[in-house]
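1. Got a sequence here, can you model it:
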Amino acid sequence: MSFTLTTWNINSVRLRIELVAKFLKAQRPDVLCLQETKCPDDAFPAKRFKRLGYEHIALNGQKGYHGVAVISKIPFLATDIRTFCDNIDSRHISVSLQTGAADPPLLLHNFYVPAGGDIPDPEANPKFKHKLSFLDEMRACAPLHPSGDARHILVGDLNVAPHEHDVWSHKQLLKVVSHTPVECDKLLAVQAAGNWVDVARERIPLSEKIYTWWSYRAADWTIGDRGRRLDHIWVSEALRARVTDFKILRDARSWERPSDHVPVTVTMEL
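-> Next up is the predicted model:
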């Protein structure tokens, strides 16, 4: 079967539900993973998603901040929520899906990694210290170490642009949170510990620029194209050869009242 999954930091699902509906009507992914839903579970617009054909919804939300959700056409076999750094701050949810009778389940992790504030010094900035600790815990987390024929996917706003051409200016952003060497090293260590395949960089050479986020601070995001690749899709080795397509919907950044992130989509033959 062809399986399509999208990850999108929506920056308030209730504020941007019309944009999400527009995207789902046009693209129809099997699964949509959202971050920064900024919505308690009992206020999530589940009925709207169900009317769009997405009957299965897994939530880990809170009022006004953070929050992750998985919206799916495919039923869930199980759901799970993990906490990191002893904080109950709605940054992870996982679901398992049965995509074929003879296949092992597909396990999907959806993350919203802490942004880390503005000062790249863990002693001066508790938010940056939290981010580094969160990445360390991800690296050490046994469920994030798929092996053998395990069919795992890890997606989300990981809030790190780890490679030189994942940012508009490597030199100018080396001391800017999201592209400091310590963050890049820690995110790449998470990837290496789980033997994850970074789908974007598997399909697009490291020499090419890729962005998924453009700051609201720019009056016109297209001028200078000063983006960063903060949103990621990783797959386990067992799924590497199954990937058939990868897309970043840059145009979504120009929609009315957009998120500062855009949808990122992978297609696989399972």
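2. Please make it C-alpha for all contacts and neighbour counts, starting now.
-> Fine.
3. And for the residue nearest to L270 when sequence neighbours are not counted, the neighbour number?
-> The shortest distance from L270 to any non-neighbouring residue, by Cα to Cα, 6 or more residues apart in numbering, is to M1 (5.3 Å). Applying other Cα atoms under 10 Å, we find 8 other residues in the vicinity of M1.
4. With G227 instead?
-> 22.
5. I'd say it and H170 touch.
-> No: when contacts are counted by Cα atoms under 8 Å, G227 is not listed as touching H170 (11.2 Å).
6. The host helix or strand of S96 - contacts with which helices or strands?
-> Take DSSP states H and E as the rule and S96 turns out to sit in strand 92-97. Counting contacts by 3 or more Cα pairs under 8 Å, 6 or more residues apart in numbering; DSSP states H and E, strand 92-97 packs against strand 56-60, strand 68-72, strand 76-80, strand 106-112.
7. Sequence B follows; please return its structure for comparison with A:
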Amino acid sequence: MTFSLATWNINSVRLREALVLKLLDQECPDVLCLQECKSPVDKMPLEAFAAAGYNHVVARGQKGYNGVAILSKIPMQEAGSHDFASLGHARHIAGKLENGATIHNFYVPAGGDVADRKVNEKFGQKLDYLTEMRDWFRDNRPEKSILVGDLNIAPREDDVWDHKKLLKVVSHTPIEVAHFAETQAAGGWVDVTRQDIPDGRLYSWWSYRAKDWDGADKGRRLDHIWASSDISQSAHSSRVLRSVRGWEKPSDHAPVFASFDL
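-> You can find the predicted model right below:
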């Protein structure tokens, strides 16, 4: 079975319901994973998504912040969720497709503005979250699994607009990149996007603060699609749909796509 998958930090699913429906109509991914839904599950516009053909949903929500959801055309059952770092946040949900593939949808904490856990509690929470992800995947080695989401780290030099200038900026600091790499290695995860697009600058997020986000192009690749090593070679057709960042009243993230032959 071949299926397409997209991941997108929507920055309020209720506020941007029309944008989600536009993406579903124009791109028709079989599975769409959303982060930062900022809504309890019972307030998410799931009926509208079902009317668009996405009848299968697993989600965790919170009022006003966090929140993750997986919308699928393909039959899917919930496969659990975990509260990493015991934050009490809706940041992880997993769904299992009818072909046996498990999809993990993550929204890793952003980490605040100061890259020092001694003065910034949020940065410490981010590192702890990644550490617990690492330990969980080490103890529960994933098979036939896909991990997607806003992981809030741009790991490579060409995942940011200026490596040297961002070394002390949260999302690209060496300690975050090291935690990211340990988490990836613990699960044997393969970065599908960079497997398909190995070279060159590639971003999925551009700040709202930039008046001309497209022209300035000071982006970061914060959104990722990984596959467990046993199915990584089945992945293909990766892309970032940059144009979505230019839609009216957009999220500051663009959706990232990949397809799988499983």
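8. ok so, going back, mean distance, the strand holding S96 of the first structure to its aligned residues in the second structure?
-> For strand 92-97 of the first structure, the mean deviation from the second structure after alignment is 0.6 Å (mean Cα distance after the TM-score superposition for the first structure).
9. Let me see the ranges of the helices in the second structure.
-> For the second structure, the helices defined by DSSP state H occupy 17-27, 46-51, 121-139, 174-186, 192-196, 213-216.
10. contacting residues around the counterpart of Q195 of the second structure in the first structure?
-> Applying TM-score structural alignment, one finds that Q195 of the second structure aligns to E202 in the first structure. By Cα atoms under 8 Å, 6 or more residues apart in numbering, no residues touch E202 of the first structure.
11. and I197 of the second structure, what does it touch?
-> S238.
12. do I93 of the first structure as well
-> I93 of the first structure sits next to 58-60, 68-70, 79-82, 109-111 when contact means Cα under 8 Å, 6+ apart.
13. how far away is it from A78 of the first structure?
-> Separation of I93 of the first structure from A78 of the first structure (Cα to Cα, to the nearest Å): 11 Å.
14. With M138 of the first structure instead?
-> From M138 of the first structure across to A78 of the first structure, the span is 21 Å (Cα to Cα).
15. Neighbour count for those two, which is higher?
-> M138 (23 against 11).
16. among the helices of the second structure, which is nearest G64 of the second structure?
-> Closest approach to G64 of the second structure among the helices of the second structure (Cα to Cα): helix 17-27, 15.2 Å.
17. Let me see the residues that make contact with the closest one.
-> Here helix 17-27 of the second structure has contacts from 10, 13, 45, 48-49, 52, 250, using Cα under 8 Å, 6+ apart.
18. now these: which count as buried?
-> Those of the contacts of helix 17-27 of the second structure that meet the buried threshold are 10, 13, 49, 250, by 16 or more other Cα atoms under 10 Å.
19. of all these, which two lie farthest apart?
-> Farthest apart among those by Cα to Cα are F49 and P250. That separation is 18.4 Å.
20. Map G116 of the first structure onto the second structure.
-> Using TM-score structural alignment, G116 of the first structure pairs with G111 in the second structure.
21. Isn't L230 of the first structure up against S215?
-> No: look at L230 of the first structure against S215 with Cα under 8 Å: they stay out of range, at 11.6 Å.
22. Neighbour count for the two, which is higher?
-> When L230 of the first structure and S215 are compared for neighbours, L230 comes out ahead with 25 against 14, by other Cα under 10 Å.
23. Not counting sequence-adjacent ones, nearest residue to that one?
-> L230 of the first structure's closest residue in space is N159 (Cα to Cα, 6+ apart), at 4.7 Å.
24. To which residue of the second structure is the one you found aligned?
-> In the second structure, the residue equivalent to N159 of the first structure is N152, according to TM-score structural alignment.
25. My read is that that match contacts L222, right?
-> Yes: at 4.8 Å, N152 of the second structure and L222 qualify as touching, with contact defined as Cα under 8 Å.
26. What lines up with Y216 of the first structure in the second structure?
-> Using TM-score structural alignment, the partner of Y216 of the first structure in the second structure is Y208.
27. Enumerate every residue touching its match.
-> Counting by Cα under 8 Å, 6+ apart, Y208 of the second structure touches D252.
28. One more: P105 of the first structure?
-> By Cα under 8 Å, 6+ apart, the contact list for P105 of the first structure reads 96-99, 151.
29. go with 6 Å
-> By Cα atoms under 6 Å, 6 or more residues apart in numbering, the contact set of P105 of the first structure is 97-98.
30. now swap in the one 10 residues further on and tell me
-> Contacts for A115 of the first structure (Cα under 6 Å, 6+ apart) come out as N159.
31. any idea what D223 of the second structure aligns with in the first structure?
-> Under the alignment by TM-score structural alignment, D223 of the second structure pairs with D231 in the first structure.
32. what's the answer for E132 of the second structure, then?
-> By TM-score structural alignment, E132 of the second structure lines up with E137.
33. Please identify the most buried of the helices and strands packed on strand 92-97 of the first structure.
-> strand 68-72 (a mean of 25; mean count of other Cα atoms under 10 Å).
34. Mean per-residue distance, it versus the second structure.
-> Mean deviation for strand 68-72 of the first structure: 0.4 Å (mean Cα distance after the TM-score superposition for the first structure).
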